[in-house]
Each structure stands twice: as C-alpha cells, then as structure tokens.
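Sequence first, then the predicted structure:
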Amino acid sequence: MGIYLDNAATTAQKPAVVAEAVTEILTGEYGNPSRGAHGYSLAGFRVAEKARNQVKELFNADQRYEVAFTNNATVSLNEVLKGLIHAGDHVLTTSWEHNSVLRPLYQLEEQGASFDVVSSEAVTGRLNYQEFAEKVRPETKAVICNHASNVTGNLLDLEWVKDFCAEQELYLIIDASQTAGVVPINLSDGKIEALCFTGHKSLYGPQGTGGVCLLKDLPVEPVITGGDGMQSFSKVQPKNLPTLLEAGTLNIPGIAGLSASIQWLMEKEPAEKLGTYFYQELQKIAGVTIYGDFTNPRVDVFSINIKDAESAIVSDLLWEEYQVATRPGYHCAPLMHEALGTADRGTVRLSFSSFTTKAEVDTVLAALQNLALR
C-alpha cells in the first residue's frame, strides 16, 4: 500500500505469529479464564498467565510485581491515577505527557487534587529537570512521566527520576507507550511503582491490548468494578491483584497475540538502527525544521515542519503523492507543542518500527527534499 511511518500511533506491520496466535484462540477450544474448572476455562487461564510471566520477564519484574491486563495504556493510566490520587493529593508531571495522562489529571483536579507540570525547552523539548525539586510540595504523592515523548522521541532520564522519587518518597508512574519493546526497562530495583504499557505499538501486539505492571502493595482502588468469577457474594471488588484491576472478561484472543509478539521480540535479532542515518540526512534538507533533543538517547520518533507549511498539508502531500503514511497535528500532546512553539500548526511526525527499511527511509528523504524545494 505504501511506506508506513506512523508507528508511534500503532504498528500496522505485525509479526506473522501474532495473527496465528489470535486465530488459534478464535478457532480453538478456549473459554473464559477463572470462570470454571473445566478444560475450556483452564485453557484461557493458561494463556493469560503465560502472557503475565512474559511481561514480567520483558521488564525484569520480580515477585513484588503483578501484571493486570487492560485495553490499552490509556485505561492503565486511568486506573492507576484515579485509583491512587485523591482530594488533597498533589502530583508532578511533565509537558511531554499525552492526553491519556493530562485528561485524568484535569478530572482529578476538579475533584480536589492538584498537579504541577515540569516544563521543556523550546525546539529541543528537553525537560527542565531542576523543576522537579522546585515544584515538589509536602502533599506531593506521585510523579507521572512519559518514558519517551510521542512528539519528539526524547527519552526520559529514568534513573534520575527514579532517584528523585526515592529521595522524596514519592510513587513513580511511568507511561511506557513509546518504549515498551524498544527500550530496555528494568523493574528489578522496585523504584517504579507502576509501569503502564500498550500492546499495539512497539510491542507489536493487537490493538485493544495493554496493561500495567505494578507493585503488589501499591494502594490503588478499583476504578471499574464487576464480575471476577470467584467472590460473587462480595459487594466490593476483590483486593487481590490482578483481579482488582481486571473486572469482567479478559480479551484472551488479544492477549494471546500480545504473548506471541513479546516472545518474538525477546527472540529476534536487533533491527537495523535507522534513526541516526535519517536525522543526519534530514539535516541536509534546507527548509526543514527538526524538533527534539539529538544529544541524548532517544527513540525513532521525529517531528518536523517544512518552511511555513501547515503540517496537515505536508502530511497529505506525502500520502497522496508518495504513499508515505505520517501523522500531522498535535499527537494528543498539547503541552509539548506549546513548549516547542508549534501550537499554531503542529508537526509532521515520522516514526519507525522494526519493519522499516533503509530503502524506505531513502524514499522518504527524497520525498521530503522534493516538498522542501516547492
């Protein structure tokens, strides 16, 4: 169909094993996990438990952690934030955040909580880390950070933030939507209380999958309550994890696909790193503005503008004339665009995956060069 560079939104190209795993569930003999002692239910239960163990292995999580599955990172973030933060609590966050963090925080603000935002530099989007200490309060309870910006590709100095939170005795919640599966994440030190992830991006799983890897003693209350298959006479959601955060029927076909993709990721050879090459060549094109910090480690997500053109027009031309799929606009991250100075037109975002080839990158570079000459 074309060249797909909208992987920060979702990876359209998946390993073949993902479809095979989903098909196996839909055509096999798999029932509802924890809803019976028969073979069908047990088969579904085993699929979910295998996937939980794979998530823990991927993130180097020990026995202190549990994995609860959700529909995506948005649901995971809502469950953790709304289950942990109450009236009177204060939260620190950053200008990198997606609306899946910002909108829950705005809701919590209406209910009596408060939050402050650590700002970023213009153009580079580099975080002003000193503001964490400047904005912390006695009532600060948690820090919520995007592990990598979905606009610039900038990578959080996670070790610095972990140490800050440990010193201040704050809960640390990480949005790993852009990094899970592509940047190594190690939970073995126990300094991240909750790691929220989605399955459909760099984990290469099906859409509608995701979850949270959280410490078992994290005092979260359930946001969604309902059937658990066991304590039917209880008027409240059972407190044990993962049941606390998994009311209702799990998406076993999706979880099976996610399980297959995680296994594929853990076994595959590292993909060719094309981001540095793309950036070096992109710098040679006159009229292109590149946003982000390229002096530190990052993920292969790039935001650009060409001269004074609207980002939507550039993105449309890339698709209509060159069959290159990109994402224009604000990428659900309004504070990031305010910091970058792109609130008036957004940016064109190009994001790579393991399936992106050098030939595709060269084709995209030539297309951008042609557009910049107009």
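Everything's here; your move.

From now on I want contacts and neighbour counts done on CA atoms only, so please keep to that.
Will do.

Might you report the residue contacts of the residue positioned nearest the centre of the chain?
Nearest to the mean C-alpha position of the chain, by Cα atoms, centre = their mean, lies residue 177 at 0.7 Å. By Cα atoms under 8 Å, 6 or more residues apart in numbering, residue 177 lies in contact with 73, 146-147, 196-198, 201-202.

Kindly report the same for residue 147.
Contacts of residue 147 by Cα under 8 Å, 6+ apart are 155-156, 158, 174-179.

Then residue 310?
For residue 310, the contact set (Cα under 8 Å, 6+ apart) comprises 345-346.

Let me have the contacts of residue 147 in TSV, extended by secondary structure and distance to residue 344.
Shown next, in TSV, are the contacts of residue 147 (DSSP: H, G, I helix; E, B strand; the rest coil; distance: Cα to Cα, whole Å):
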residue	secondary structure	distance to residue 344
155	strand	25
156	coil	26
158	helix	31
174	strand	29
175	strand	26
176	coil	28
177	coil	26
178	coil	25
179	coil	28
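
Next up, a structure to set beside the first:
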Amino acid sequence: MYLDNAATSFPKPESVYDAVDHWMRNNGTAFGRGQHALAEANGHMVQQCRVQLTRLLGLPAASHVALTFNCTDSLNLIIRGLVRPGDRVIATTMEHNSVLRPLHQLQDEIGLLFDLVDFDPVTGLVDPADFERSLHESSARLAVISHASNVTGVIQPVREIVDLAHQAGTMVMLDAAQTAGHVPFSMKDLDVDFLAAAGHKGLLGPLGTGILAVRPGLEKLIQPIRCGGTGSSSESMRQPSQMPDLLESGNMNLPGICGLQASTQWLSSQTVDAVHRHTLDLTKRLAAGLRDMNGVRIYGPLADDAAVADCCPILSMNIDGLDCRDVAMILDQSFDIQTRAGLHCAPLAHRTLNTFDLNGAVRFSPGCFTEESQIDAALSAIAEIAQSQ
C-alpha cells in the first residue's frame, strides 16, 4: 500500500505507461537533432507537453517553459543562474534542501547573503508581516518560497508575500513541488516570476522530469549554468539567449517528457480540482483517525480539526516512545504500507516543529489513486503499533 506520493507518485495513469512504452518501441530518437519524421514527431510531442503544462498550471507562455530533470534542477537553474556576488536572497525555514543547499553553497562560493523567515509550528504558515520585515532590512534580489511544505502540507499565503516582494523590487520563485497537480492554482494569478515543479509527483509523470517557468523578459537576467548543444544557433559559440534553449542543453529526457505529456492530458480530463478534493478528504480522514489515538502526535494544523482548511495530501506524525524510522519499517515489513520517515530533506522545518532531535517524523502522503479503505487500513496498523507500546 503506497502512501509516499510526496516523494514520487505511484501508480501512474495507465496512459502514462502506454505512452512511454509506445515511444520507446516506435520512436526512441532525439529531439532537435534531425530533419527526419521521427525527430519532427518528438518536436511536436515536446511542444504539446509545454502547451498542456501552460494550460494546467496557468503559466505565462509555453515558449517560456523549460523541461528539466526534476524540481531540484529547476530551482538550481534560477538560484545559481540569477544571483551575483553581494546579492541577498530571502527564503523560509520550511524550504527543502534543494533550496537551502544552493544558498549555503553560494554563501561559500560568492559570499551570498540570505535570510530565512520562520513559520508558525501550530498553523504551519509563514506570516507575511515577518516576510515584509525581512524585505525591509535590506534589498533582496530574489525570494524563494515553497507553495506547500513537504512536511506539513500547509499551503502558504503566496500572493500576499509576492505583492510585498514586488513592492520592494524583489523577484519571487515558487517551489511548487508539492502543489503542481495536487492543488488548483495559476502561476499568472499568483504573479510569481519563476515557478519550479516536479513532473513526477502530483503531475503523475515519470521520474527525471521537471518544469521551470520563467516570466517573459526575465530570461535576460539568467546566466545558464549548463551550456551545450541545443539543436539551434549551432554556428554560435555562445548559449542561445532565448527560452527555452537558454536552459535546455543536451539531449532531453524524451521518454520522461512523453510520459509527462500523457499524464498532464489525463489530469486535464480528470481536473486538478477533483483530484485535490479526493486527496484532501483522504488526508482529513487520516488525521481524524489519528487524533483519537493515544500516544500519536500529529504536526501542524492537522493536529486540530478546527484548524484544517486547505492543504496538500501530506501528514506527518510520530508515536511516543518509537523512532520514526522504526515505525516506517514496521509499517512496511508487517503491514506492507510504504511511507517516508526522517527529516524529509527539510531539516530546518523539523527544527521549528521540534522533531529534529526525534530524527524527524513519519510522513503519509496519499495520492489520486489511494482509496478510503487503504487509509482505514493504515489507521488500523498505526493503532496496533501504538498499542504495543
């Protein structure tokens, strides 16, 4: 029973398996490297994937969507490609190491300055007033914020923070790793400047796929961190300056993109709104069952029924007296339930939640194919483990 969809979605829609298998058997060629019909078919497929993502996520323009290898790749392309020596970046303590490590690395390399705004451990929310205070301390080139924490699942007040950042002349990048495909939203409505997302999580594509959307015009500020063949402007010794070639060097993950094109088509037919309602109901059902158990601790607003409004399908918990890693191992080996235990590559979030010294927490993350009976089976398993203490 797979309840680790925040790491990567499984299973995928059948159409994803069919599309990848068909492409591998009947095409299997490169994109932008030939004038034959198979290469042209790949070009059409890649463009269709960009267009479908643009419609699904409300992106500014399909021409400004780079297809990357994962969300980490997308985040690095902007963080490392945008900031310069002496620049300042604002992020939060809920960020994934895909943000925190590049910031610390650039601090060592070029003396980057950065400030981390904390979140409320009870509500899981970043207070826009705290963000505003950081913006006013000194100018910042970039702000980075997770749309939703990968530990608590709480959706952040992004538009309010974006408005404050833009008033201060700061660009904003949204890490939508946990919301793209799970939560209905529009990049244009949120008014962020850059959006990074994983193709293999809520968007249900294969591993090795990611998305980076850039507000048209801002590509002029980005220095590419990878340069090489793009199939365009081959006479020039300089990386093409136009999107998406600026950020897409080398052969692309075409089987992955083929699967992502199929998954976004499936999501569009089902609607993200319907998927979100389903997974939110499952998450609330899980939380309600856990709240009734002695010795079980839930982290964030899901611990209080009255506080639950909207979130991603993520719930983190611990059982008193047991290491989270042991709980996850028992769930897997004795009940065939797959979860994620530990710090979830978000150590500062766990410090704020006071779970760092507990080695983290057990994270449950249902997906669009999870059923109520599976949530009930998970609750029964946790109750049995808790009662054994």
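Great, that's in hand. What you see is a predicted model; the values in this text were computed from it and never measured.

and which of the contacts of residue 147 of the first structure is nearest residue 316 of the first structure?
Of all these, residue 178 has the smallest distance to residue 316 of the first structure: 24.1 Å, by Cα to Cα.

Which residue, other than its chain neighbours, is closest to the closest one?
Leaving aside its sequence neighbours, residue 178 of the first structure sits nearest to residue 148 (Cα to Cα, 6 or more residues apart in numbering; 5.9 Å).

just to revisit the earlier point, in strands, which of the contacts of residue 177 of the first structure appear?
Counted as lying in strands by DSSP state E, out of the contacts of residue 177 of the first structure, are 146, 196-198.

ok, of the residues you listed, which come out buried?
Buried members of these, scored by 16 or more other Cα atoms under 10 Å, are 146, 196-198.

got those as a markdown table, with distance to residue 44 of the first structure columns?
As requested, these are exported to a markdown table (distance: Cα to Cα, whole Å):
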| residue | distance to residue 44 of the first structure |
| --- | --- |
| 146 | 32 |
| 196 | 23 |
| 197 | 22 |
| 198 | 21 |
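
show me where the second structure has strands.
Using DSSP E, strands in the second structure cover 65-68, 88-92, 113-117, 142-146, 171-175, 194-198, 210-214, 296-298, 315-319, 340-342, 361-364.

with the first structure superposed, average distance for the fourth one?
In the superposition against the first structure, strand 142-146 of the second structure averages 0.6 Å from its aligned positions (mean Cα distance after the TM-score superposition for the first structure).

and the angle from that strand to strand 171-175?
Angle of strand 142-146 of the second structure versus strand 171-175, following axes from the mean of the first three to the mean of the last three Cα atoms, to 10 degrees, is 20 degrees.

cool, the third one as well?
Direction vectors for strand 113-117 of the second structure and strand 171-175, defined by the same axes, to 10 degrees, enclose an angle of 60 degrees.

Quick check: strand 113-117 of the second structure compared with the first structure, mean distance?
In this overlay with the first structure, the average offset of strand 113-117 of the second structure from its partner residues is 0.6 Å by mean Cα distance after the TM-score superposition for the first structure.

Give the full set of residues in contact with residue 95 of the first structure.
Each residue near residue 95 of the first structure by Cα under 8 Å, 6+ apart is listed here: 117-120, 335-336, 339.

Repeat that for residue 283 of the first structure.
Contact analysis of residue 283 of the first structure by Cα under 8 Å, 6+ apart lists residue 290.

hmm, try it at 6 Å
By Cα atoms under 6 Å, 6 or more residues apart in numbering, residue 283 of the first structure lies in contact with nothing.

residue in the second structure matching it?
Superposed on the second structure with TM-score structural alignment, residue 283 of the first structure falls opposite residue 291.

Columns neighbour count and distance to residue 54 of the first structure on top of the contacts of residue 95 of the first structure, output as JSON lines?
What follows is the contacts of residue 95 of the first structure, written out as JSON lines (neighbours: other Cα atoms under 10 Å; distance: Cα to Cα, whole Å):
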{"residue": "117", "neighbour count": "16", "distance to residue 54 of the first structure": "34"}
{"residue": "118", "neighbour count": "19", "distance to residue 54 of the first structure": "34"}
{"residue": "119", "neighbour count": "22", "distance to residue 54 of the first structure": "35"}
{"residue": "120", "neighbour count": "21", "distance to residue 54 of the first structure": "35"}
{"residue": "335", "neighbour count": "21", "distance to residue 54 of the first structure": "34"}
{"residue": "336", "neighbour count": "29", "distance to residue 54 of the first structure": "33"}
{"residue": "339", "neighbour count": "19", "distance to residue 54 of the first structure": "37"}
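
mind listing which of those are in helices?
Counting by DSSP state H, these place 335-336, 339 in helices.

Serialize those to TSV and add fields for distance to residue 224 of the first structure.
Putting those into TSV (distance: Cα to Cα, whole Å) gives the following:
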residue	distance to residue 224 of the first structure
335	29
336	30
339	34
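
Among these, which one sits closest to residue 183 of the first structure?
residue 336 (21.3 Å).

wait, the closest one sits on residue 96?
Yes - under the criterion of Cα atoms under 6 Å, residue 336 of the first structure makes contact with residue 96 at 5.2 Å.
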